[in-house]
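> sequence-free structure coming up:
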């Protein structure tokens, strides 16, 4: 008789957990996956997928303005929020169903209910009782973090609730300066909502290249988003006319919805990790090694719950590496270096590699190639919208170590740039690549003049 009920028990049916479970089950292992909500996890159900649909919906207002410049007459256009939400929900249900079928077709068992560890080999699932497993994988992801010191915080929503608002508000105040806050600011603004972004820092998008941060903030304001920096929300009061938001800069704002997007935290609450002896970081993340193994030999963790790089494709690759290592005899790790990312702000961002500041800290002398220009698509709009492209080059080796794009299709272009940077290509090799004309992307291989940041002079 088998020593355990399962060879692998996965807690969490998000992208990372599902990929690991499928691959393990296809090897012939007996696998179960527990999910307390809907299969698909944050990305599919309440994250990047529905948010991208919202971005698409909100971009049409800008497209209509562009169309007028090209001779189109746009009259009577209107947006139906309930109709959009209904279609969005249908698609999310379809995608969730695909995840379920893929698990079942691979031979994995799906268990609905919250799971918690009783010990290193025993899992208890609400309504299902206890089972044992040789190996356990934690893939519970993250959840929005909400502050406890804001008076009236119960009147605010997180990004989770933003996907199911019963009606489109007329006024929204968004707290935060990270990518989630910035993306939702673009979404609501594009849908005609009076949008204010309140952020405590000196600029939005901490961690991104400084030129990118400043450029995006400027372009957002051009499109109508009110960006208020150096301020925090201290109180939310509910009245007959809506919500009154008080800030540390002594200004107050009126809103119908207040959305807090101040970051996410690993979802470890109620998992019983301490019972099994699994160590957590100071931020509550599960500590793992390069093979995603915890300090407990038979327990692993992948995805946002480990707080390494919180991106869906990373969770998928971590889950696949785990399965290859443990069920196929093929020791595999995922290289977390030089991972491209996109922010579906308006305008959008594509970024891979080091920022200028990080590159200077790492390499000392770097060469910067930067351009700002009006996209050809907007030539007939008679506006001042600009896109930005920037290459960061290690001066000693001529290797391109960073690429940053803000503008139409930036997230699409960055995928190809990421391949070149991951391969260690040099600026000379980029320059030797013939441009595709007329495109925005051609600027990446035609940048010749080095940019000297103000104040650095010849020391750059």
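Done, it's in. Computed from a predicted model, the values in this text were never measured in an experiment.
> Going by C-alpha atoms from here, please, whenever you check contacts or count neighbours.
Will do.
> Could you pull out the strands in the stretch 251-400 of the chain for me?
With strands called from DSSP state E, counting those that start in this stretch, the stretch 251-400 of the chain shows them at 252-255, 257-260, 264-266, 299-301, 341-343, 349-353, 366-373, 387-394, 400-406.
> isn't residue 424 right up against residue 399?
Yes - when contacts are counted by Cα atoms under 8 Å, residue 424 is listed as touching residue 399 (6.3 Å).
> ok, and here's another one to check against it:
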């Protein structure tokens, strides 16, 4: 049977673009369809703009710290609009880079939504149909709002980058890494931040000691974090009991007294939102942001028509080689709901090409993936948490917490955590957890050692780089406890 293409990729994010380019380099005739903007979640509305906002939010504390070091620097105010303009320019540049990479790789681009018509056919929103020997689904995921009346009044991480103005107050719902990162970002930009999380502690699934320190640091920096708390009702402030605005200075309710006009002027979108929480508190916020999870983007994709199996959360079900139950159709990245990280999607795309176009069956490696949460301070982690490890085998815990030299000199209370989880039987380092400025940079390097199977003795043999924060990883000689 003759096909228009050897490979048709649906989705122009990092994973889909990489797979398309590498397959084309192997001599395959490749096309790619993207309905929105090239670059996907990471480049356009995720990792890249978020990290730039992280950088921006960190400058607020610098004048005070600089003065402690003898610099005559005055405090300033953050101006959202010039930053947003430059942010958009950078995202436009990166999108063009992705597009140029595809063009340079002889990948045909369709700026259109594509859906499955059958196991070898895709239908474009333009009405065209294209056939391919192989189809790769790489449509990613999207943030979800809770099933709550008036939830449309809240924004998600998709909209946060394009606000017309920076709100004076915001309520963030959620306790995962996206919620915590944006709580820190907005707090650093001068926004009064309140955060509700229905669980007992933020950052579920990460090491308890590490996430506890992050939560404590967030509170110290001014985030009004409420645990065991959720939203039960919300509506436009103008509709909430004749727009009765709180006059309390309770920080959990968004700060000092505000009036409707001021809130409307400061906010964007639908204007201020009245919220009632499970703890009985009521408040009005310029913005409410939902960071309550993400779902695979499979709705209306034609999966049923093509016979592709879908999981309970709407994810495309794949085997170890990213192949669906339909032999000609594969899927990679967040749409499979395996590991929702950009570098993982890229590696899955590379493994797909190895398997399908190079004749070298390759499983993507999902074990021991280092990751970082860009809160303030950052959390870097790889491997098992203490809680996970002690359920598997007896372990020794090497841990230290201290005030870093740079901040301590300036009188800051910020603390650092360095933690190694070590097998008693093999001396192998099962997990490494760092809470500190630049923890993301450190965990990338520490992750190499852990991935290689380094033992605690291997760490101990490395001479310390002094004076640095990371030297503590190789100077902890005795376990703090065993578990």
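Cool, got the structure. Since the model is a prediction, treat every value here as computed from it, not as a measurement.
> Fetch the TM-score of the aligned pair.
Put the two chains on top of each other and the TM-score (TM-score structural alignment, normalised by the length of structure 1) is 0.96; 451 aligned residues with a Cα RMSD of 1.0 Å.
> Switch the strands of the stretch 251-400 of structure 1 over to CSV; also include distance to residue 6 of structure 1 and mean neighbour count.
Formatted as CSV, the strands of the stretch 251-400 of structure 1 follow (distance: least, Cα to Cα, whole Å; neighbours: other Cα atoms under 10 Å):
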stretch, distance to residue 6 of structure 1, mean neighbour count
strand 252-255, 51, 18
strand 257-260, 40, 24
strand 264-266, 26, 19
strand 299-301, 13, 26
strand 341-343, 36, 19
strand 349-353, 40, 26
strand 366-373, 53, 19
strand 387-394, 49, 24
strand 400-406, 45, 27
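> leaving aside the residues next to it on the chain, what's closest to residue 60 of structure 2?
Once flanking residues are discounted, residue 60 of structure 2 sits nearest to residue 188: 6.2 Å by Cα to Cα, 6 or more residues apart in numbering.
> count of neighbours near the one you found?
Per other Cα atoms under 10 Å, the neighbour tally for residue 188 of structure 2 reads 25.
> Need the counterpart of it in structure 1.
Aligned counterpart of residue 188 of structure 2 in structure 1: residue 190 (TM-score structural alignment).
> Distance of its match relative to residue 6 of structure 1?
For residue 190 of structure 1, the distance to residue 6 of structure 1 equals 49 Å [Cα to Cα, to the nearest Å].
> now residue 91 of structure 1
33 Å.
> Next: residue 160 of structure 1.
33 Å.
> quick one: which of those two has more around it?
Neighbour count, other Cα under 10 Å: between residue 160 of structure 1 and residue 6, residue 6 has more, with 19 against 16.
> got a list of contacts for stretch 390-399 of structure 2?
Contact partners of stretch 390-399 of structure 2, identified using Cα atoms under 8 Å, 6 or more residues apart in numbering, comprise 386, 389, 417-425, 476-483.
> One more pass at 6 Å, please.
418, 419, 420, 421, 422, 423, 424, 479, 480, 481, 482, 483 (Cα atoms under 6 Å, 6 or more residues apart in numbering).
> and the first one, what pairs with it in structure 1?
With TM-score structural alignment as the matching criterion, the partner of residue 418 of structure 2 in structure 1 is residue 389.
> In contact with the residue nearest to that match when sequence neighbours are not counted: list those residues for me.
Nearest residue to residue 389 of structure 1, sequence neighbours excluded (Cα to Cα, 6+ apart): residue 405, at 4.6 Å. Residues near residue 405 of structure 1 by Cα under 6 Å, 6+ apart: 349, 350, 388, 389.
> For the first one, what is the corresponding residue in structure 2?
Structural alignment (TM-score structural alignment) places residue 349 of structure 1 against residue 379 in structure 2.
> what are the ranges of the helices in structure 2?
14-25, 40-45, 47-58, 62-68, 80-104, 177-188, 208-220, 260-266, 303-306, 342-357, 386-392, 405-409, 439-451, 456-461 (DSSP state H).
> List the buried residues in the fourth one.
Going by neighbour count (16 or more other Cα atoms under 10 Å), the buried part of helix 62-68 of structure 2 is 63, 64, 65.
> again with the first one
For helix 14-25 of structure 2, the buried set under the neighbour-count rule, 16+ other Cα under 10 Å, comprises 14, 15, 16, 17, 18, 19, 20, 21, 22, 23, 24.
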